[in-house]
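Participant: Mind looking at a prediction? Sequence and model below.
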Amino acid sequence: MRILYHQPLSPFSRKVRLALKEKGLDFELRVERVWERRPEFLALNPAGQVPVMVEPDGKPYADSMAIVEFLDEVYPDRRLIGFDPESRAETRRLVAWFDQKFYAEVTLNLVFEKVNKRFYGLGNPDSGAIRVGKQLIGVHLDYIAELSERRRWLAGDEFGLADIAAASHLSCIDYLGDVPWDAHPRAKDWYVRVKSRPSFRPLLGDHVAGMPPPPQYADLDF
């Protein structure tokens, strides 16, 4: 059985979970407490980060983009990165936007401050960082709205990795109740379409101990 080591509110783990589900591949989820730095886990990924996917033959693969690229090559029946050079370039550009820019400006300032610091024992959340994250998320929601107005999905006509990456980050923020959906209805319409996909539903059952999500998190018609 394929194994995926993950953290529930890791957007990079969620990206791989969604990709595996979209491709119809079976896997077992294992929560990894990365702050414990288990030698067995470090042997799989010396960087000590999730996600790590271990294939049925025992070979480990680390880094969310490397894993999804691997899956798209080995299981090409359901392409997530595009069917031609132009669409693949645009998909990779948008994935980088969310995994780098959105992550630095929003995810780190909200999820890291509110959740990860607690588990790493790094003290109280930085209210200034949280304020910055809440201010900057609107820019990204406007960009999602702009893209979804011009295209059926973020990178083009087909649902793919750009949508998965964006939704993976936003779903973590949504778990905290920090996405101002009412102020960004066009981005919300796109997210509702993503949220209603069968691949997304297991994420809606995630729970972090001592931090329950708001009611709308699991509501498909929020």
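Facilitator: Now that the structure is in, tell me what you want to look at. Predicted model, so just to flag it, every value in this text is computed and none were measured.

Participant: only C-alpha atoms for contact and neighbour calcs from this point on.
Facilitator: Will do.

Participant: For Asp142, which residues are in contact?
Facilitator: His184, Ala187 (Cα atoms under 8 Å, 6 or more residues apart in numbering).

Participant: immediately after the helix ranked longest in the chain, which helix or strand?
Facilitator: Assignment by DSSP state H gives helix 127-150 as the longest helix of the chain. Downstream of helix 127-150, the next assigned helix or strand under DSSP states H and E is helix 161-175.

Participant: any residues touching that next one, and which ones?
Facilitator: For helix 161-175, the surrounding residues in contact (Cα under 8 Å, 6+ apart) are 9-12, 14-15, 18-19, 80-81, 91-92, 94-95, 98-99, 102-103, 107, 110-111, 153-155, 179, 191, 194, 213-214, 217.

Participant: Same check on stretch 108-127?
Facilitator: Applying Cα under 8 Å, 6+ apart, the set of residues contacting stretch 108-127 from outside is Leu9, Trp35, Ala129, Ile130, Val132, Gly133, Lys134, Cys172, Ile173, Leu176.

Participant: From Arg38, how far out is the spatially most central residue of the chain?
Facilitator: The centroid of the chain falls nearest to Ser168 when counting by Cα atoms, centre = their mean (2.3 Å). Relative to Arg38, Ser168 is positioned 26 Å away (Cα to Cα, to the nearest Å).

Participant: Equivalent analysis for Arg152, please.
Facilitator: Spatial separation of Arg152 from Arg38 under the definition Cα to Cα is 43 Å.

Participant: one more structure, for comparison:
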Amino acid sequence: MWQLYQFPLCPFSRKIRLLLGEKGIGYELVRESPWQRRDEFVDMNPAGQTPVMVDATRNLLLIDSMAIAEYFEETVDRAATINGTAANRAEIRRLVTWFDTQFFRDVTGPLLFERMEKRVAHGAAPDARVLRESMKAAIRHLDYTDYLLDHRQWLGGATLSLADLAAAAQISVTDYLGGIDWKGHEQTARWYRGLKSRPSFRPLLSERMEMVTPPPHYDNVDF
């Protein structure tokens, strides 16, 4: 069976967990704290980042969330998430890159460091200025998802795609960390409520990161 090395608030691991859930692929979670730079984990992935997927029985090792997603898209026919015409697929990949890089750089990454890693790994308080800037950036990004959803049923087009899973993974972590003001973003909130209702999403909502408590609305599908 596949093993997925991750920690509860890793947005890239969440993207893969949502993908695996949609495709009905079984796996075992293995807790990994990449900031600890554990030797055995760095031996698997010299970048020292989650997620990493391992199938020891087949001697398979997959590294990097986009590479992992592409692997399962190529090897599992069920529930394609990079689909449609070549132009459609290019747009899905563009949006996945947007959320994995721009959203993470501006919003999720700073919040994770300030509100989670600083507390868990260093016992330090967050920087209020960084938190304010990240929350302002979240508003700008949600304005963009509102725009996309004004013109499309799903972020990447007419059907659920990897773009939706990548966006939901980043947004869910940001929401857990109290970084999203949902007022004025009804389009995105409606889309997110739909995703939170899917069976693939429910396991994520029940998990908690030690020393970091989400806001009351976090696991409420009808927030």
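Facilitator: Alright, I've got the coordinates. In this text the structure is predicted, and so the values were computed from the model without any measurement.

Participant: which non-adjacent residue is nearest the residue nearest to the centre of the first structure?
Facilitator: Across the structure, with Cα to Cα, 6 or more residues apart in numbering as the measure, the residue nearest Ser168 of the first structure apart from its sequence neighbours is Pro11 (4.8 Å).

Participant: buried ones in the longest helix of the first structure?
Facilitator: Across helix 127-150 of the first structure, burial judged by 16 or more other Cα atoms under 10 Å covers 129-130, 133-134, 137-138, 140-142, 144-145, 147-148.

Participant: how big is the offset of that helix relative to the second structure?
Facilitator: Helix 127-150 of the first structure: mean distance to aligned residues in the second structure after superposition is 1.0 Å, counting by mean Cα distance after the TM-score superposition for the first structure.

Participant: now the angle from that helix to helix 161-175?
Facilitator: In this structure, helix 127-150 of the first structure runs at an angle of 140 degrees to helix 161-175, with axes from the mean of the first three to the mean of the last three Cα atoms, to 10 degrees as the basis.

Participant: The residue nearest to Pro199 of the second structure when sequence neighbours are not counted: what's it in contact with?
Facilitator: Of all residues beyond its chain neighbours, the one nearest Pro199 of the second structure is Gly21 (7.5 Å), with distances taken as Cα to Cα, 6+ apart. When contacts are counted by Cα under 8 Å, 6+ apart, Gly21 of the second structure is found next to Pro199, Ser200, Phe201.

Participant: Who wins on neighbours among the residues you listed?
Facilitator: The member of those that has the most neighbours, counting by other Cα atoms under 10 Å, is Phe201 with 23 neighbours.

Participant: So that residue is in contact with Leu19, correct?
Facilitator: No: counting by Cα atoms under 8 Å, Phe201 of the second structure does not reach Leu19; the two are 9.8 Å apart.

Participant: Reformat the contacts of stretch 108-127 of the first structure as TSV; add distance to Leu42 of the first structure.
Facilitator: Formatted as TSV, those follow (distance: Cα to Cα, whole Å):
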residue	distance to Leu42 of the first structure
Leu9	20
Trp35	11
Ala129	30
Ile130	31
Val132	33
Gly133	31
Lys134	34
Cys172	25
Ile173	28
Leu176	29
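
Participant: now, which of the residues you listed sits nearest Ala209 of the first structure?
Facilitator: Leu9 (11.5 Å; Cα to Cα).

Participant: Could you check how far the closest one is from Val31 of the first structure?
Facilitator: Applying Cα to Cα, the value for Leu9 of the first structure to Val31 of the first structure is 11 Å.

Participant: Give me the more crowded residue out of these two.
Facilitator: When Leu9 of the first structure and Val31 are compared for neighbours, Leu9 comes out ahead with 23 against 12, by other Cα under 10 Å.

Participant: picking that back up, which ones among the contacts of Gly21 of the second structure map onto strands?
Facilitator: Using DSSP state E, no member of these sits in strands.

Participant: Tell me where the second structure has helices.
Facilitator: Remark: helices assigned in the second structure by DSSP H are 11-23, 39-44, 65-75, 86-97, 109-111, 128-151, 162-176, 186-196, 202-206.

Participant: quick check, distance from the first one to the centre of its chain.
Facilitator: It refers to helix 11-23 of the second structure. Helix 11-23 of the second structure has its C-alpha centroid displaced from the chain centroid by 8 Å (Cα atoms, centre = their mean, to the nearest Å).

Participant: just the longest one next, same as before
Facilitator: Its chain's C-alpha centre and that of helix 128-151 of the second structure lie 16 Å apart, by Cα atoms, centre = their mean.

Participant: got the angle between it and helix 186-196?
Facilitator: In this structure, helix 128-151 of the second structure runs at an angle of 90 degrees to helix 186-196, with the same axes, to 10 degrees as the basis.
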